[in-house]
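K.L.:
return a 3D structure for these sequence lines:
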Amino acid sequence: MTAVFVVEDEPLAAEAHAAIVERLTGFTCSGTAGSLAAATAALLGPDAVDAEVLLLDLHLPDGNGLELVASLRRSGLRPVVLAVTADRDLRAVKSALGAGVADYLLKPFTASVLEAKLARAAASSAAARVALDQRRIDRAFETLHAEPELQKGLQQDTLALVRRELAGGAALSASEVAEAASLSRPTARRYLEHLVAEREVERRSRYGQPGRPEFEYRLR
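P.N.:
Below is the predicted model of the structure:
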C-alpha cells in the first residue's frame, strides 16, 4: 500500500482528498494536517506516520508548504511531493520544482486528475525504493567482501604474495614461503601468523627435520 499524507488547510478539501486516496486500490491515507506545524509534528514527531506521497497545499496559515519539504529532506525523508496550489505564476512553479516538488495540481482539479497524479507518484516512489534497496545490497556486499583490516605494519600486496605461495595446497614453512616470495623469514612468518589469527591458515609443527623445530602452514 502506498501511504499518502494530505496537508490542506481547508477541512472540506482535506476530507475530499483523503476520500479519493482511500478509494483507490493500493493507496491509503496515513493522515491529514491543516497547518505547517501540525504536518511537521505528524511526519517528524516521535509518533511519525508513513508518507510515501505527500499531497501538499503550498499556502498554509502558518507558512509555505515548501518549508515542510525542506524539513523532511534535512531529516533524510524524501516522499514524492504533489504540490496543490492556485498559483499559476511560472516562477513559483519553477521554485517549487527546484525545492523537491515532483508534480503540480492546480486548483480547482477533478478527482480523475488527482487519481492520475497519485498513480504516477506511486510508480515514482516504488522506483525510488528499488534503487534504495539496491544501494543497500551493494553496500552490504562491499562490506562482506572487503579485506579485513590489517595489523599495523602489514601491507595488502605482501599478504597477497604469501597467500599466492600457499594457494597450491602444500604445507610450507616460513623459510619456504620467504624464499618463494622473496621476503625475509621474519616478514614471511609475521604474515603467516596473521593468516593463522584470521583462521585462513592452519599451523602445525613439522617433525623429522634435524635442528630447530619448525612450523608449517597450510590454507584451510
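K.L.:
when you work out contacts or count neighbours from here on, use the C-alpha atoms and nothing else.
P.N.:
Will do.
K.L.:
helix, strand, or coil at the residue positioned nearest the centre of the chain?
P.N.:
Nearest to the geometric centre of the chain sits residue 136, at 4.6 Å (C-alpha atoms, centre = their mean). At residue 136, secondary structure determined by DSSP: H, G, I helix; E, B strand; the rest coil is helix.
K.L.:
distance of it from residue 143?
P.N.:
11 Å (C-alpha to C-alpha, to the nearest Å).
K.L.:
before we move on, the earlier item: what's the spacing between the residue nearest to the centre of the chain and residue 129?
P.N.:
10 Å.
K.L.:
next: residue 137.
P.N.:
Relative to residue 129, and taking C-alpha to C-alpha, residue 137 is found at 12 Å.
K.L.:
to compare against the first, here's the next sequence to fold:
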Amino acid sequence: MRNVLIVEDDPMVALINKNYVKLIKNLNYVGCSIEEDEIIEILKKKNIDLIILDVYLPKKNGLELLKSLRNKGYLVDVIMVTAANKADDIKTAFAYGAVDYLVKPFEFERFSEAINKYLIKSNVLNEDDVIAQEKIDNLSSCTNTIHSEELPKGLQKKTLDKILGILNSLQGEIWTISELSSKSGISNVTIKKYMDYLENIKKVESRPVYGNIGRPEYKYVFCE
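P.N.:
You can find the predicted model right below:
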C-alpha cells in the first residue's frame, strides 16, 4: 500500500484528488495539508510514498516547497497538479524530480496515467539496491507517454486512456473482454483491438482460461 499526501489549498480540488486516489487500488490517502511545517512533520512521522502537489499555494509556491523538501533530504515522489503551465515551471518541476505534471482541469484517466508512471518507477527503484541497465532502460521505456501518432491506425488515444484508466484503477485484478466492455461502455470487438495492442507493447498480459467446450476465454492483467 502506497501512502499519498495531497498538498492543495482549494477544498474542491483537494476532494477530487482525494476521490481519485481512493479509486486506485494499493493507494492509501493519508491527508491534506498546505503548511510546510506540518508537511515536514507528516513526513517525519509517516511513511509517505507520494505527494500530489499544487504549485499555487497561499504561503510558499509549490515549486519552492518541492525544492525545500529536496534540500532537506526528502526524496518522496511528487506529482504536480496545477493550473500553472509555463515552460519554466514545468522544467523546474522535472528538474526537482517530479514524476509527472498535470494541468488542471484533467480527467481521471490522465491522473491514473500519472499514477501508473509513479508505480512503475517506484517498483523498479525499490526492488533492488543495485539496478541492472536493462531495468533502467525498461523504466525509461515504460514511463514514456503513449502519443496519438504512435498508435496503430484505427485506435484513438482517448479510448486507450479510458481503458488504461480502468485497468490501472484496480491493479492486480484480472479482466475479461466482456467485463472491460461492461465497465467502459465500449464494444467487445473494440476492446479486443486495444487489448491486442496493449499486449503487443507489454502493458498487459493475456491468460487463456479453458472451459468445457469451445475456444478459450482470454483474461488480461495490467503489467505494473
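K.L.:
how about residues contacting stretch 60-78 of structure 1?
P.N.:
8-9, 34-37, 39-40, 43-44, 52, 56-59, 81, 96, 99-100 (C-alpha atoms under 8 Å, 6 or more residues apart in numbering).
K.L.:
helices - which of the residues you listed land there?
P.N.:
36, 37, 39, 40, 43, 44, 96 (DSSP state H).
K.L.:
what number of residues lie near the fourth one?
P.N.:
Same thing as residue 40 of structure 1. Residues near residue 40 of structure 1, counting by other C-alpha atoms under 10 Å, number 17.
K.L.:
next: the first one.
P.N.:
Neighbours of residue 36 of structure 1 under the rule other C-alpha under 10 Å: 25.
K.L.:
and the last one, by the same measure?
P.N.:
As a burial measure, residue 96 of structure 1 scores 20 neighbours (other C-alpha under 10 Å).
K.L.:
give the equivalent position in structure 2 for it.
P.N.:
When structure 2 is aligned by TM-score structural alignment, the residue opposite residue 96 of structure 1 is residue 93.
K.L.:
residue boundaries of the strands in structure 2?
P.N.:
2-7, 27-32, 50-53, 77-82, 100-103, 174-176, 204-209, 217-222 (DSSP state E).
K.L.:
possible to save those strands as TSV with mean neighbour count and distance to residue 109 of structure 2?
P.N.:
Conversion of those to TSV gives the following (neighbours: other C-alpha atoms under 10 Å; distance: least, C-alpha to C-alpha, whole Å):
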stretch	mean neighbour count	distance to residue 109 of structure 2
strand 2-7	21	18
strand 27-32	17	16
strand 50-53	24	16
strand 77-82	23	14
strand 100-103	20	11
strand 174-176	17	18
strand 204-209	15	17
strand 217-222	18	15
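K.L.:
any chance of the ones you listed in CSV with distance to residue 188 of structure 2 as columns?
P.N.:
As requested, the strands of structure 2 are exported to CSV (distance: least, C-alpha to C-alpha, whole Å):
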stretch, distance to residue 188 of structure 2
strand 2-7, 33
strand 27-32, 29
strand 50-53, 35
strand 77-82, 34
strand 100-103, 31
strand 174-176, 10
strand 204-209, 15
strand 217-222, 12
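K.L.:
which of the ones you listed sits closest to residue 20 of structure 2?
P.N.:
Closest approach to residue 20 of structure 2 among the strands of structure 2 (C-alpha to C-alpha): strand 27-32, 9.8 Å.
K.L.:
quick one: that closest one to structure 1 mean distance?
P.N.:
Compared with structure 1 after fitting, strand 27-32 of structure 2 deviates on average by 1.4 Å (mean C-alpha distance after the TM-score superposition for structure 1).
K.L.:
so which elements touch that strand?
P.N.:
strand 2-7, helix 11-23 (3 or more C-alpha pairs under 8 Å, 6 or more residues apart in numbering; DSSP states H and E).
K.L.:
now render these as a markdown table, adding distance to residue 110 of structure 2.
P.N.:
Shown next, in a markdown table, are those (distance: least, C-alpha to C-alpha, whole Å):
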| stretch | distance to residue 110 of structure 2 |
| --- | --- |
| strand 2-7 | 17 |
| helix 11-23 | 11 |
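K.L.:
which of the ones you listed sits closest to residue 138 of structure 2?
P.N.:
Per C-alpha to C-alpha, nearest to residue 138 of structure 2 of those: strand 2-7, 21.9 Å.
K.L.:
who touches the closest one?
P.N.:
14, 17-18, 21, 26-34, 47-54.
K.L.:
now swap in stretch 175-194 of structure 2 and tell me
P.N.:
Residues contacting stretch 175-194 of structure 2 (C-alpha under 8 Å, 6+ apart): 155, 160, 162, 163, 166, 217, 218, 219, 220, 221.
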